[in-house]
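Visitor: Just to be clear, the model below is a prediction. Sequence and coordinates:
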Amino acid sequence: MKTRITELLGIRYPIVQGGMMWVGRAELAAAVSNAGALGTITALTQPTPEALCNEIGRVRSMTDQPFAVNLTILPTIKPVPYDEYVQAVVESGVKIVETAGRNPEPYMPSFKAAGIQVIHKCTSVRHALKAEALGCDAVSVDGFECAGHPGEDDVPNLILLPAAAAKLRIPMIASGGIADARGMVAALALGADGINMGTRFMATREAPIHENVKRKLVEHDERNTALIFRTLNNTSRIFRNSVAERVLELEHKEGATFADLKPLVSGERGKRMYETGDTEDGTFPAGLAIGLIEDIPTCAELVNRMIAEARALVHGRLTALVDES
């Protein structure tokens, strides 16, 4: 299956695993890459730049296929030495980086000098065009359906993808609400060159999180996410549990500040939840794609199934629509 994304990144299938805090580790990234897609490790999951170098080495010990490193540049409770993380990526010889959050411009010279392909995550057409102007090689366009931070424009992919495709020259990856072959085919039809899946890859055998979290994704539907931080203009889509409900209550009834919410949404609580399986102990990102997750396959089973079903869909149902014989 050949698209501009497969050719740019050197992968067999136009599927990218999203960079997810505490989830994007070597085990998952290597399994995704070995399946013919693009695995991604999350830089800030590692406590130090040195630990990131070690994690990159672990991925290389598990796969000889391309993989990426995600670097999310956002305000954090604890200051992050972003320059040092960038240097660790460059010195490790990684050739694909996904940036997200703030403008990646300060780090572009280092990435480009090292021959690194840069994909920047965007939630609007204007941000995607800015990334293109900065020299990014591709963009990952996140619709309102996505987990994590979908921006403040609230535009779903049915509109956002063709709007972006009409103006971009560089390849575009569709992110948000995609969990199966139908979503992949639809995204490609809307102008994308590939797809990004985060929530769906959480519910795989190799995802390094507790089985209780994976089962929650299988058991619940598209109504079971919550949009927190709306009052702070920093919207985040997460799984709707008792902690999420409490955050919403504090925001909308009591006008809470981030300082008030911090004890509930801290990353350490989320990390602990992934480890212990107590899904009421913290918050975790989840997109509307949970409405399409019905099992917990291996990454290879998931990718192979999606490719087979996508081909069957294109050559079956869609071909029949235009068959004039």
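Guide: Arrived safely.
Visitor: rest of the way, CA atoms for contacts and neighbours
Guide: Fine.
Visitor: What are the boundaries of the strands in the protein?
Guide: Taking DSSP state E, the strands of the chain run over residues 15-17, 39-42, 67-73, 96-101, 117-122, 138-142, 172-175, 194-197, 225-228, 236-239.
Visitor: Mean neighbour count and distance to Ser61 added to the ones you listed, as CSV?
Guide: Shown next, in CSV, are the strands of the chain (neighbours: other C-alpha atoms under 10 Å; distance: least, C-alpha to C-alpha, whole Å):
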stretch, mean neighbour count, distance to Ser61
strand 15-17, 27, 19
strand 39-42, 29, 14
strand 67-73, 24, 12
strand 96-101, 22, 17
strand 117-122, 25, 22
strand 138-142, 27, 27
strand 172-175, 28, 27
strand 194-197, 25, 24
strand 225-228, 23, 36
strand 236-239, 24, 33
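Visitor: could you dump these to a markdown table with distance to Leu129?
Guide: Output for those, formatted as a markdown table (distance: least, C-alpha to C-alpha, whole Å):
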| stretch | distance to Leu129 |
| --- | --- |
| strand 15-17 | 21 |
| strand 39-42 | 24 |
| strand 67-73 | 19 |
| strand 96-101 | 15 |
| strand 117-122 | 9 |
| strand 138-142 | 9 |
| strand 172-175 | 11 |
| strand 194-197 | 18 |
| strand 225-228 | 26 |
| strand 236-239 | 23 |
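Visitor: take a look at this one as well, against the first:
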Amino acid sequence: MPVKTRITELFGIEHPIVQGGMHFVGLAEMAAAVSNAGGLGIITGLTQPTPDALGKEIRRCREMTDKPFGVNLTFLPSINPPDYPGYIKAIIDNGVKIVETAGNNPQKYMADLKAAGVKVIHKCTSVRHSLKAEAVGCDAISVDGFECGGHPGEDDVPNFVLLPRAAEELKIPFVASGGVANGKQLAAALALGAEGINMGTRFIATKEAPVHDNVKQAIVDAT
């Protein structure tokens, strides 16, 4: 039976499983497959070289699924930063209602996203950052323990410690990100206070992932 939580209710999904925003993996095929299976598929925004390309990828994904899906957008300092306002506009103009933000504080874009009815889940590696994201109006948090790939922060705090602390402090729902690849780990995350999970590596081993088969087989064979 489906597991119902505030995350499934918030995003209109069947299972409390969010696909990780993986660079050059989170394309329309991957996002659509996850959403069709009852989770929340995520298109990785900055994998697309321009806002126009992101708009095309969103429309391509919508041809493959009528279920909710989102877009990941990572805000990182850069000498030549991406056209973040353009990416935000592409997300809004193409009717996406869920955005996963990561990196810097998304506050400067919250007004536009909220005005368009977009729900925002922000990735945080600490309780203090999670509370700040809650304060600026994010709807949910992805709490990233040290097990998480990508940018696990500098505090080196694993999920077994981080998740129950987040549950004690946050009022909005959060998902556990890092070290989750099966039902036992999903159950553990729920027991520690999360209301869903953010899973990346396991999805790399699927047929929809644009990754070499040798990499996929190595993930399957790993012990």
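Guide: Here it is on my side, so go on. Here the structure is a predicted model, which means the values were calculated and not measured.
Visitor: TM-score for this pair?
Guide: Overlay of the two chains. TM-score (TM-score structural alignment, normalised by the length of the second structure): 0.97; 221 aligned residues with a C-alpha RMSD of 1.0 Å.
Visitor: one step back: quick one: which of the strands of the first structure is nearest Ala187 of the first structure?
Guide: strand 172-175 (6.3 Å; C-alpha to C-alpha).
Visitor: Give me the helices and strands touching the closest one, please.
Guide: Using 3 or more C-alpha pairs under 8 Å, 6 or more residues apart in numbering; DSSP states H and E, the elements in contact with strand 172-175 of the first structure are strand 138-142, helix 157-165, strand 194-197.
Visitor: In the second structure, which residues correspond to the shortest one?
Guide: Strand 194-197 of the first structure corresponds to residues 196-199 of the second structure when matched by TM-score structural alignment.
Visitor: before we move on, what about the first one?
Guide: Aligned using TM-score structural alignment, strand 138-142 of the first structure spans residues 140-144 in the second structure.
Visitor: And that stretch against the first structure, how far off on average?
Guide: Compared with the first structure after the fit, stretch 140-144 of the second structure shows a mean deviation of 0.3 Å (mean C-alpha distance after the TM-score superposition for the first structure).
Visitor: Can you mark which positions in stretch 212-219 of the second structure are buried?
Guide: Using 16 or more other C-alpha atoms under 10 Å as the test for burial, stretch 212-219 of the second structure gives Lys216.
Visitor: ditto for stretch 138-158 of the second structure
Guide: 138-146, 148-149, 152, 157-158.
Visitor: Can you lay out those residues as CSV showing distance to Gln48 of the second structure?
Guide: Below are those laid out as CSV (distance: C-alpha to C-alpha, whole Å):
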residue, distance to Gln48 of the second structure
Cys138, 24
Asp139, 25
Ala140, 25
Ile141, 24
Ser142, 22
Val143, 25
Asp144, 24
Gly145, 27
Phe146, 27
Cys148, 23
Gly149, 20
Pro152, 23
Val157, 32
Pro158, 31
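Visitor: wait, which of the residues you listed is closest to Asn214 of the second structure?
Guide: Nearest to Asn214 of the second structure among those, with distances taken as C-alpha to C-alpha, is Gly149, at 19.7 Å.
Visitor: Please name the nearest non-neighbouring residue to the closest one.
Guide: Gly178 (6.7 Å; C-alpha to C-alpha, 6 or more residues apart in numbering).
Visitor: Give me the neighbour count for that neighbour.
Guide: For Gly178 of the second structure, the neighbour count with other C-alpha atoms under 10 Å is 24.
Visitor: Determine which residue in the first structure is aligned with it, please.
Guide: For Gly178 of the second structure, the residue aligned by TM-score structural alignment is Gly176.
Visitor: can I assume that match is in contact with Asn196?
Guide: Yes. At 7.4 Å, Gly176 of the first structure counts as touching Asn196 under the criterion of C-alpha atoms under 8 Å.
Visitor: can you give me the angle the helix ranked longest in the second structure makes with strand 69-75?
Guide: Across the second structure, the longest stretch assigned as helix under DSSP state H is helix 51-64. Put simply, helix 51-64 of the second structure runs at 160 degrees to strand 69-75, going by axes from the mean of the first three to the mean of the last three C-alpha atoms, to 10 degrees.
Visitor: what's the mean gap between helix 51-64 of the second structure and the aligned bit of the first structure?
Guide: Mean for helix 51-64 of the second structure is 0.3 Å (mean C-alpha distance after the TM-score superposition for the first structure).
Visitor: what range in the first structure matches that helix?
Guide: Going by TM-score structural alignment, helix 51-64 of the second structure sits over residues 49-62 in the first structure.
Visitor: buried ones in that stretch?
Guide: Pro49, Ala51, Leu52, Cys53, Asn54, Glu55, Ile56, Val59.
Visitor: need the contact list for the fourth one.
Guide: Read that as Cys53 of the first structure. Cys53 of the first structure makes contact with Ala88, Val89, Ser92 under the criterion C-alpha atoms under 8 Å, 6 or more residues apart in numbering.
Visitor: Contacts only, for the aligned residue in the second structure for the first one.
Guide: Under the alignment (TM-score structural alignment), Ala88 of the first structure maps onto Ala90 of the second structure. For Ala90 of the second structure, the residues meeting the contact criterion (C-alpha under 8 Å, 6+ apart) are Pro51, Asp52, Leu54, Gly55.
Visitor: The same query, at a cut-off of 10 Å, please.
Guide: By C-alpha atoms under 10 Å, 6 or more residues apart in numbering, the contact set of Ala90 of the second structure is Gly45, Thr50, Pro51, Asp52, Ala53, Leu54, Gly55, Lys56, Ile58, Tyr84, Val96.
Visitor: Ile73 of the first structure too?
Guide: Leu44, Val80, Tyr82, Thr99, Ala100, Gly101, Arg102, Asn103, Pro104.
Visitor: can you do 6 Å?
Guide: Residues in contact with Ile73 of the first structure (C-alpha atoms under 6 Å, 6 or more residues apart in numbering) are Ala100, Gly101, Arg102.
Visitor: same deal with Leu134 of the first structure?
Guide: No contacts exist for Leu134 of the first structure under C-alpha under 6 Å, 6+ apart.
Visitor: okay, now the spatially closest residue to Thr6 of the first structure that is not a sequence neighbour: neighbour count?
Guide: Among residues not flanking Thr6 of the first structure along the chain, Pro14 sits closest, at 5.5 Å (C-alpha to C-alpha, 6+ apart). Neighbourhood size, Pro14 of the first structure [other C-alpha under 10 Å]: 26.
Visitor: Check the contact between Pro14 of the first structure and Gly194; I expect there is one.
Guide: Yes. Between Pro14 of the first structure and Gly194 a contact is recorded at 4.4 Å, counting by C-alpha atoms under 6 Å.
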